[in-house]
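>>> sequence first, then the predicted structure:
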Amino acid sequence: MSLITTVRNTLVPIHKEGYPFIAGFFVVSLVLGLLWEPLMWLGFVLTAWCAYFFRDPVRLTPLDDDLVISPADGRVSSIALVSPPEELGLGSAPMLRITVFMNVFNCHVNRAPMRGTIHRIAYRKGKFVNAELDKASHENERNGLVIETERGAIGVVQIAGLVARRIVCWSSENDTLQAGERFGLIRFGSRLDVFLPDGAQPRVSLGQTAIAGETVLAEFGSSKGPVISRRG
């Protein structure tokens, strides 16, 4: 990764959702400093990490209604045919599900994978097991969006993780989203599941790093087969 890319991904604006947390970390650091100075410096390091966690970088999103763009930064942890959560109303037939797992160092701002109108938003309480586990898709606290697109209805599910305790979605039903447009975030460590109808062909491999708003997860209408990757 070039120095310019590193700086671009690090020195970026902070999302407003992070301001209260950053301020809280900073105040606690000052209070700890009154007790023991080394604790203050540790607190400042954690404050800097908190600011880094809530970064909100600008992204360059491909404008093509046949492309499915990653809704999250992280690692592609699953590509499989899975029945979508019941609350989405997408039926019980298996759909292509691509999962992006976010650790505590990834940017957690979530973006729309395709252009379309939000048909449904469904929140469901649940557990907080490790978001990397497959059962987290159905057992964990989650918030699902059904987006009507040119290629049919897709599901985008924000899933809380082991340390995540807050799912934020500032979009509403009937809102129209552009591909790559911000619609929410999750605090702190979690995953995004994208459920796609027939015709979608994966364009990523397991273990690949995805960038929200930029990485193409899948493509409709392509005659190409699945992506074959080489570790180098």
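Yes, it's here.
>>> for the rest of this, base every contact and every neighbour count on C-alpha atoms.
Fine.
>>> quick one: the strands in this structure?
For the chain, applying DSSP state E gives strands covering 67-69, 74-82, 95-102, 109-111, 116-124, 142-149, 152-160, 166-169, 176-177, 182-187, 190-196, 200-202, 209-210, 216-220.
>>> just want the most central residue of the protein.
Ala72 (3.0 Å; Cα atoms, centre = their mean).
>>> below is structure B, check it against A:
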Amino acid sequence: MKIHKEGRRILFFTLLALLAINLLLFRVNERHLLFNQIFAGISVIVFLLLLQFFRSPYRNLLTHEDLLIAPADGKVVVIEDVHEGEYFDDMRKQISIFMSPINVHITRNPISGIVRYFRYHPGNYLVAWHPKSSTKNERTTVVVESDAGPFVLFRQIAGAMARRIVWYVNEGDEVNQGEEFGFIKFGSRVDIFVPLDTELKVGLGEKVKGGETVIAQLKVAQPGLFS
């Protein structure tokens, strides 16, 4: 298992700060040894929690042009037909994956294709499972024309703890299924919007793994037709 590049700087400076504080305590607070030991233990726990948050485990990536793969680790919290107003302006099937602080927070391309649209939206920090977080919170919107034909929209959405969204894609880029397209720091959610006739392979409450779990099968577009 590796440490993700987004966490290396944070981990380095956190380690330096914790070491400095602990050394100072043991130097100037010698008479309160128990307190110093407790603080040292808490410091170790804090650092280990950060370490597991920024982990980048090996994944046996699954690739297939008409399969939609989970873009993130987490739990399926929404499956419903909704009106998507930012890009499609029509009804789409929405699948939302909630990422808790203990999940891997790498976000991956759910399909291969060409990025036809990208936008970053500053916003609020409502809890990630709030119904309005998809349109009110800080977020990115990516639309990919898949190799299978249908257009798929997915969003990184910041949560109450998440204060920074990182992305690695831009309009016109060619993306490969399973590869990283971004990272969300400290709790978040990913929404995916697909055509209504998409066959889902997951249910509400199901846990998924980014890059590995099949969440839907796309209906392959006929030549000259668009979803």
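Thanks, I have the structure now. Keep in mind that what you see is a predicted model, and the values were worked out from it rather than measured.
>>> circling back: dump the strands of structure 1 to a markdown table, plus mean neighbour count and distance to Thr5 of structure 1.
Shown next, in a markdown table, are the strands of structure 1 (neighbours: other Cα atoms under 10 Å; distance: least, Cα to Cα, whole Å):
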| stretch | mean neighbour count | distance to Thr5 of structure 1 |
| --- | --- | --- |
| strand 67-69 | 28 | 20 |
| strand 74-82 | 19 | 17 |
| strand 95-102 | 25 | 20 |
| strand 109-111 | 24 | 19 |
| strand 116-124 | 18 | 30 |
| strand 142-149 | 23 | 32 |
| strand 152-160 | 24 | 27 |
| strand 166-169 | 16 | 28 |
| strand 176-177 | 19 | 27 |
| strand 182-187 | 20 | 21 |
| strand 190-196 | 28 | 24 |
| strand 200-202 | 21 | 26 |
| strand 209-210 | 20 | 15 |
| strand 216-220 | 21 | 19 |
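>>> of those, which is nearest Trp36 of structure 1?
Closest to Trp36 of structure 1 of the strands of structure 1 is strand 182-187 (Cα to Cα; 29.1 Å).
>>> whereabouts in structure 2 does the closest one align?
Alignment of strand 182-187 of structure 1 against structure 2: residues 180-185, by TM-score structural alignment.
>>> run the chain-centre distance for the matching stretch.
Remark: stretch 180-185 of structure 2 is offset 6 Å from the chain centroid, using Cα atoms, centre = their mean, to the nearest Å.
>>> what's the closest non-adjacent residue to Tyr52 of structure 1?
Excluding its sequence neighbours, the residue lying closest to Tyr52 of structure 1 (Cα to Cα, 6 or more residues apart in numbering) is Thr10, at 7.1 Å.
>>> surely that neighbour meets Ala51?
No. In this structure Thr10 of structure 1 lies outside contact range of Ala51 using Cα atoms under 8 Å: 10.1 Å.
>>> reformat the strands of structure 1 as JSON lines; add distance to Arg55 of structure 1.
Shown next, in JSON lines, are the strands of structure 1 (distance: least, Cα to Cα, whole Å):
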{"stretch": "strand 67-69", "distance to Arg55 of structure 1": "19"}
{"stretch": "strand 74-82", "distance to Arg55 of structure 1": "14"}
{"stretch": "strand 95-102", "distance to Arg55 of structure 1": "14"}
{"stretch": "strand 109-111", "distance to Arg55 of structure 1": "8"}
{"stretch": "strand 116-124", "distance to Arg55 of structure 1": "25"}
{"stretch": "strand 142-149", "distance to Arg55 of structure 1": "22"}
{"stretch": "strand 152-160", "distance to Arg55 of structure 1": "18"}
{"stretch": "strand 166-169", "distance to Arg55 of structure 1": "15"}
{"stretch": "strand 176-177", "distance to Arg55 of structure 1": "21"}
{"stretch": "strand 182-187", "distance to Arg55 of structure 1": "11"}
{"stretch": "strand 190-196", "distance to Arg55 of structure 1": "16"}
{"stretch": "strand 200-202", "distance to Arg55 of structure 1": "28"}
{"stretch": "strand 209-210", "distance to Arg55 of structure 1": "16"}
{"stretch": "strand 216-220", "distance to Arg55 of structure 1": "22"}
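>>> before we move on, the earlier item: which one of Thr10 and Ala51 of structure 1 is surrounded by more residues?
Shown here are Thr10 of structure 1 and Ala51; by other Cα atoms under 10 Å, Ala51 has more neighbours (19 against 15).
>>> who's in contact with that one?
Counting by Cα atoms under 8 Å, 6 or more residues apart in numbering, Ala51 of structure 1 touches Ile14, Gly18, Ile22.
>>> any figure for the gap between the counterpart of Arg119 of structure 2 in structure 1 and Arg97 of structure 1?
Aligned against structure 1 by TM-score structural alignment, Arg119 of structure 2 finds its counterpart in Ala122. Between Ala122 of structure 1 and Arg97 of structure 1 the computed distance is 18 Å (Cα to Cα, to the nearest Å).
>>> likewise Pro85 of structure 1?
11 Å.
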